[in-house]
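Turn this into a model:
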Amino acid sequence: MIGSVVIRWASVLLATVFGPYHPAEGGCSGQCCPGKDLTCSSLDWRSDRVYTTCYCDESCVRSKDCCFDYPTECTAQPCVVSEWTHWSGCARPCQPSYRVRRRSIEIKPQNSGQACPALEERAGCMEYQDYEGQSCGHSQGPALITTMEYSNGRIAHVVYGTPVDSGFCMEFKVESLSRHCMVENKPHTRWMQYLREGFVVCVSCQPPAISNRSHTCNGDGQSANRDTILQWQAVGNPRCRGTWKKVQKLQHCSCPSVHSFIFI
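So this is what the prediction gives:
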């Protein structure tokens, strides 16, 4: 017992004077193991400066028992993913639906490197042509809205003939909304959290949602007076819905991005 204590203190003294002593087979040299592997170990200095059994598996970072040279011998490789694909078309035409974009893993994470992000995103959408290319027409009901970001990848094909209407912007004051808008936290529905009672929002009416015959979008409220309560519904979560009143019609939207939406 006394002998082991003397040896331990001698090791500490030598490390203090001459630096840590590492046997040839110690540390993580030549062994970097995925996941949790209790056999992936050495007798050497840990990163917390304790000379004992240390590990070279990925889980040692969380358990804080890595060998001192784990960061240099087992260099962390973060996940590397490709660029997003283009947005797909809507899953179903002539009704509120969703579109998809994907990316793939190019380099898998290693040695506790940063994990891969989501490889698929979905966003609400609506197509105004069926699979045969025929116009679906405008449905009656609440205004269907989604984030303005949807316009970046929107297919602006001509549905109602030429010339194509350049569109306009409607401002509304939100009167009410359901609680389901506040709990959305998925990437493609997070924009719903910015809908608030009493806030003024901008909603753009653009092709192909706009009709070249009537120069309107479904539910845009152009013909309504300022006291009329109008209905709206978020695409991507049909339970996120509410009411608003028209403020004014503008040529272009000027609201902050989080309060800018688009009719679909």
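
okay, CA-based contacts and neighbour counts for the rest of this
Noted.

ok, longest helix in the protein?
In the chain, with assignment by DSSP state H, the single longest helix is helix 2-18.

Show me the residue at the heart of the chain, geometrically.
The structure's the chain has its C-alpha centroid closest to Pro187; by C-alpha atoms, centre = their mean the separation is 3.8 Å.

Could you measure from Ser11 over to Trp87?
According to C-alpha to C-alpha, to the nearest Å, Ser11 and Trp87 sit 62 Å apart.

neighbour count winner among the two?
Taking other C-alpha atoms under 10 Å, Ser11 and Trp87 do not tie; Trp87 has more neighbours (18 against 14).

who touches that one in this structure?
Applying C-alpha atoms under 8 Å, 6 or more residues apart in numbering to Trp87 gives the contacts Arg99, Val100, Arg101, Gly153.

same thing with Glu121?
So Glu121 contacts Val100, Arg101, Arg102, Pro187, His188 (C-alpha under 8 Å, 6+ apart).

Tell me where the stretch 51-200 of the chain has helices.
Applying DSSP state H, counting those that start in this stretch to the stretch 51-200 of the chain gives helices spanning 60-63, 70-73.

another one to check against the first:
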Amino acid sequence: MGSSLEFVCWLLVAATLGTDHLTAGGCSGKCCRGRDLSCVTTDWKMDRVYGPCYCDEGCVRTKDCCFDYFTECPAQDCAVSEWSYWSGCTKPCRPTVRVRVRHIERQPKNSGQPCPRLEQKAGCREYRDHQGDHCGLNTGPAFITSIEFGKGRPKHDSYGNPLDPGFCVEFTMESRTGQCTVENRPHTLWMRYITEGFKVCVACRPPAMHNSSSCQGDGQESDKEAVLHWQAVGSPRCSGTWKKVQKTQQCNCPRQHSFLFI
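I've put the predicted structure just below:
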């Protein structure tokens, strides 16, 4: 009778200890990245054995996680907001850059996906000065940027009238500086596709279009054999020359060889 009572007492103690450990949670606040042997505690394991158990990522492979690992240590990816609107160009009436940003809404947790880039830059050019007056048509090289950066352009003018869809000019690339090939900033990677000897297409669209007929440097008044100059917006040292082939209604070049007048 005495031994039976003692056995029951031990069961009650074990049950109480088990309940206390389940309530405390072995991995609560102890989650670790990778395989970390110091990330250990003493509690119930997932195989219902009480003893040393781990709260690092490696425990999933070695099957020695604490019982609450998957509850306390789920991976949580970084969450970010939508991109803000593009800022204005830093300097009007000349090629420069514009910026847009996004913000972290949730930090990654337990080896979740890290946060992506929070800032994006693109070449741009304002067509009015600080007083609101048109900058005018300046002589000089054609300023170009990637066709990707033209997606956000307005489809209507300030009065709500549809904008002229513009036209396309095809050129044969004659030369480009070596700086184009080594650009590695996110907003200048497109310059690596500027290759000598290839045909490229450059779209002339509002607001870069002047008087609904031309863009700066499009070669409209130049002889077909004339060598014209261009410059990439976003990297002043990436520039070169090209020869005009023809003017078309639509651009029909591969995307990596399609650009936009600025």
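
Please state their TM-score.
Here the TM-score for the pair of chains, by TM-score structural alignment, normalised by the length of structure 2, is 0.75; 229 aligned residues with a C-alpha RMSD of 3.3 Å.

The helix or strand following the longest helix of structure 1: average distance to aligned residues in structure 2?
Per DSSP states H and E, the first helix or strand lying C-terminal to helix 2-18 of structure 1 is strand 41-45. In the superposition with structure 2, the average deviation recorded for strand 41-45 of structure 1 is 6.2 Å (mean C-alpha distance after the TM-score superposition for structure 1).

ok, back up a step: among the contacts of Glu121 of structure 1, which one sits closest to Val158 of structure 1?
Set against Val158 of structure 1, the nearest of the contacts of Glu121 of structure 1 by C-alpha to C-alpha is Val100 (22.2 Å).

which residue sits closest to the closest one in space, ignoring its chain neighbours?
Spatial nearest neighbour of Val100 of structure 1, chain neighbours left out: Arg122 (4.6 Å); criterion: C-alpha to C-alpha, 6 or more residues apart in numbering.

follow-up on the earlier one: distance of the residue nearest to the centre of structure 1 from Gln95 of structure 1?
21 Å.

Let me see the contact set for the residue nearest to Leu189 of structure 2 when sequence neighbours are not counted.
Distances taken as C-alpha to C-alpha, 6+ apart place Glu183 nearest to Leu189 of structure 2, at 5.9 Å, with adjacent residues excluded. Counting by C-alpha under 8 Å, 6+ apart, Glu183 of structure 2 makes contact with Leu189, Met191, Arg192.

Looking at structure 1, name the residue matched to the first one.
The one in question is Leu189 of structure 2. Matched to structure 1 by TM-score structural alignment, Leu189 of structure 2 sits across from Arg190.

Let me know how buried its match is, in neighbour terms.
Per other C-alpha under 10 Å, the neighbour tally for Arg190 of structure 1 reads 14.

cool, Pro142 of structure 1 as well?
Pro142 of structure 1 sits with 17 neighbouring residues when counted by other C-alpha under 10 Å.

hang on, it packs against Gly219?
Yes - using C-alpha atoms under 8 Å, Pro142 of structure 1 is in contact with Gly219, at 5.7 Å.

Could you double-check that His86 of structure 1 lies in contact with Arg101?
Yes - look at His86 of structure 1 against Arg101 with C-alpha under 8 Å: they come within range, at 6.1 Å.

Now which residue in structure 2 aligns to Cys240 of structure 1?
Following TM-score structural alignment, the counterpart assigned to Cys240 of structure 1 within structure 2 is Cys238.

All the strands of the stretch 1-150 of structure 2, in order from the start?
40-44, 50-54, 79-80, 96-101, 104-106, 119-124, 142-146 (DSSP state E, counting those that start in this stretch).

Now the fifth one on structure 1. Mean distance?
Okay, so that is strand 104-106 of structure 2. Counting by mean C-alpha distance after the TM-score superposition for structure 1, strand 104-106 of structure 2 comes out at 1.2 Å.

which helices and strands sit right next to that strand?
Helices and strands touching strand 104-106 of structure 2, by 3 or more C-alpha pairs under 8 Å, 6 or more residues apart in numbering; DSSP states H and E, are strand 79-80.

Now the strand it packs on on structure 1. Mean distance?
Compared with structure 1 after the fit, strand 79-80 of structure 2 shows a mean deviation of 0.7 Å (mean C-alpha distance after the TM-score superposition for structure 1).

now what about that strand, what contacts it?
Residues outside strand 79-80 of structure 2 that contact it (C-alpha under 8 Å, 6+ apart) are Arg102, His103, Ile104, Glu105, Arg106, Gln107, Pro108, Cys115.

Done for today, thanks.
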